[in-house]
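>>> any chance you could fold what I've pasted below:
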Amino acid sequence: MNKAVFLDRDGVINNFKKPVNTPQELELYPWTAKAIKKLNQSGYQVYIVTNQGGIECGYLSAKDLARIHQHLIITLKEDNAIIDDIEYCPHFKTKCECRKPNPGMILKLANKYNIDLDLSFMVGDRKSDIIAGQKAGCKTIKVGSKYPQADFSVENLAAAVDIILKVKTPISN
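Now for the predicted structure:
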């Protein structure tokens, strides 16, 4: 079984001053590529799980989002940082199992890639990210302001990766 780090996108990997509706609006934090590369080198698979309700609301299309994510993947690859896959929830008003705080995106990726969730982490900047990670059975790291229910709270993704690489995870059978 594999171990993974699930990352929220907006506010964790990229600056989230306003919704990202075009590739040009995606502004990665300066530490993002280096942090993801460290995870890659440490044997973690890295996935993005992101709520993108702007699709259902009509602010962008699935094609627009694909272009944004392609730009993200190419930009990170230039620094030898690899995202193994991206799952997104297009819903905003529609009830679904994929929109965080539901764990649907994490569980789908875990099933698809044979991931041991006991060995994995969810890193997010919102309460809904932490709840989704907990429901899926991951350890959780809150970026930004503290959230007492998270296993850890840190300033940014770089600090989250430092914790992930120090935490002893249970031995998988």
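
>>> rest of the way, CA atoms for contacts and neighbours
Will do.

>>> who does the longest strand along the chain touch, helix- and strand-wise?
Looking across the chain with DSSP state E, the single longest strand is strand 45-51. Secondary-structure packing of strand 45-51 (3 or more Cα pairs under 8 Å, 6 or more residues apart in numbering; DSSP states H and E): strand 4-7, helix 32-41, strand 85-89.

>>> mind doing that once more with 6 Å?
When contacts are defined as 3 or more Cα pairs under 6 Å, 6 or more residues apart in numbering; DSSP states H and E, strand 45-51 sits against strand 4-7, strand 85-89.

>>> would you mark the buried spots in the longest one?
It refers to strand 85-89. 86-89 (16 or more other Cα atoms under 10 Å).

>>> tell me where the protein has strands.
With DSSP E as the criterion, the chain has strands at 4-7, 45-51, 85-89, 121-124, 139-143, 152-154.

>>> so which of those is the most packed in?
Most buried of these, by mean neighbour count (mean count of other Cα atoms under 10 Å): strand 121-124, with a mean of 30.

>>> so which residues of the chain form helices?
32-41, 54-57, 62-77, 104-113, 127-136, 157-166 (DSSP state H).

>>> how about CSV for those, with distance to A4 and mean neighbour count added?
Below are these laid out as CSV (distance: least, Cα to Cα, whole Å; neighbours: other Cα atoms under 10 Å):
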stretch, distance to A4, mean neighbour count
helix 32-41, 9, 19
helix 54-57, 27, 17
helix 62-77, 17, 16
helix 104-113, 9, 18
helix 127-136, 12, 22
helix 157-166, 10, 18
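
>>> one more sequence to fold, the one below, so I can look at both together:
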Amino acid sequence: MFNKIFCNGFNPITIAGWFNLAEVGGRNFSAKQFSGNKYAELSAFGSNAAVVKAWLVTKAINLDATTNERLTFDTKQGFIGTGGSTAAALKVLVSTNFTGTGNPWDATWTDVTSQATLSPGTVTSFPSAFTPSGNIDLSSYSGNIYVAFRYEGADPTGSTSDLTSTWQIDNVSVIGD
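Just a heads-up that it's a prediction; the model follows:
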């Protein structure tokens, strides 16, 4: 038996309760829908920005009443270009000192991306299904934490070094025993 501490499948189609901030490049995550499924999405494509950085951060998630906490989510990555040459980075981060306001980049974040399975992406479209992340271990944390998805891409005008892949995120959950 587990306790669902936090869950968001982006239904209804809003990103209410999330901290959604463009750090550089003027792009935020958007709520999108395809075939009845709702998710958060971001792409640097068409931005003409040398750098696009954006944050999508959960509200505070309190882990004091549970043990063996883990984070799960699903991703899709599309339009990565030949050989993944235009793949933008998506990082998964955890903070214990972000306050839920202000600039998330001023807080201390631990990169937990290596614990996750992310969508490998496709060259000219999207994979047919989302890729489950697997369990990201959060059991070493206590008190309030924040989970962030940080996108970093680029689409500079006239450049061939674009990092414009589109990332979609869905079914974000933190569960514990």
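
>>> TM-score for this pair?
Superposed pair, TM-score by TM-score structural alignment, normalised by the length of structure 1: 0.33. Supporting alignment: 107 aligned residues with a Cα RMSD of 5.6 Å.

>>> in CSV: the strands of structure 1, plus distance to A35 of structure 1.
As requested, the strands of structure 1 are exported to CSV (distance: least, Cα to Cα, whole Å):
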stretch, distance to A35 of structure 1
strand 4-7, 11
strand 45-51, 11
strand 85-89, 17
strand 121-124, 12
strand 139-143, 14
strand 152-154, 14
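
>>> number of nearby residues for N171 of structure 2?
Counted with other Cα atoms under 10 Å, the neighbours of N171 of structure 2 add up to 19.

>>> in which helix or strand would I find it?
For N171 of structure 2, the host element (DSSP states H and E) is strand 166-176.

>>> again, but for Y146 of structure 2
strand 144-153.

>>> between that strand and strand 166-176, how many degrees?
Computed by axes from the mean of the first three to the mean of the last three Cα atoms, to 10 degrees, the angle separating strand 144-153 of structure 2 from strand 166-176 equals 170 degrees.

>>> report all helices and strands that strand 144-153 of structure 2 contacts.
Judged by 3+ Cα pairs under 6 Å, 6+ apart, strand 144-153 of structure 2 is in contact with strand 52-57, strand 61-62, strand 89-95.

>>> what's the closest non-adjacent residue to I164 of structure 1?
Among residues not flanking I164 of structure 1 along the chain, F121 sits closest, at 7.7 Å (Cα to Cα, 6 or more residues apart in numbering).

>>> count of residues packed around D170 of structure 2?
A total of 23 residues lie near D170 of structure 2 under the criterion other Cα under 10 Å.

>>> quick check: it touching K76?
No. D170 of structure 2 lies out of contact with K76 (Cα atoms under 6 Å); the separation is 8.7 Å.

>>> would CSV of the helices of structure 1 with distance to L7 of structure 1 be doable?
Formatted as CSV, the helices of structure 1 follow (distance: least, Cα to Cα, whole Å):
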stretch, distance to L7 of structure 1
helix 32-41, 10
helix 54-57, 19
helix 62-77, 13
helix 104-113, 10
helix 127-136, 9
helix 157-166, 9
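
>>> any idea how far I175 of structure 2 is from C7 of structure 2?
Between C7 of structure 2 and I175 of structure 2 the computed distance is 8 Å (Cα to Cα, to the nearest Å).

>>> which one's more surrounded, those two?
I175 (20 against 16).

>>> now for the more buried one: which residues touch it?
3-5, 69-70 (Cα atoms under 6 Å, 6 or more residues apart in numbering).

>>> most neighbours of all these, which one?
Result: E69 is most packed of the contacts of I175 of structure 2 (other Cα under 10 Å), 22 neighbours.

>>> tell me, how many residues neighbour the residue nearest to A40 of structure 2 when sequence neighbours are not counted?
In this structure, A40 of structure 2 finds its nearest non-sequential neighbour in A31, 4.6 Å apart by Cα to Cα, 6+ apart. Residues near A31 of structure 2, counting by other Cα under 10 Å, number 19.

>>> pretty sure A31 of structure 2 contacts L56?
No. Contact between A31 of structure 2 and L56 fails when scored by Cα under 6 Å: they sit 11.3 Å apart.
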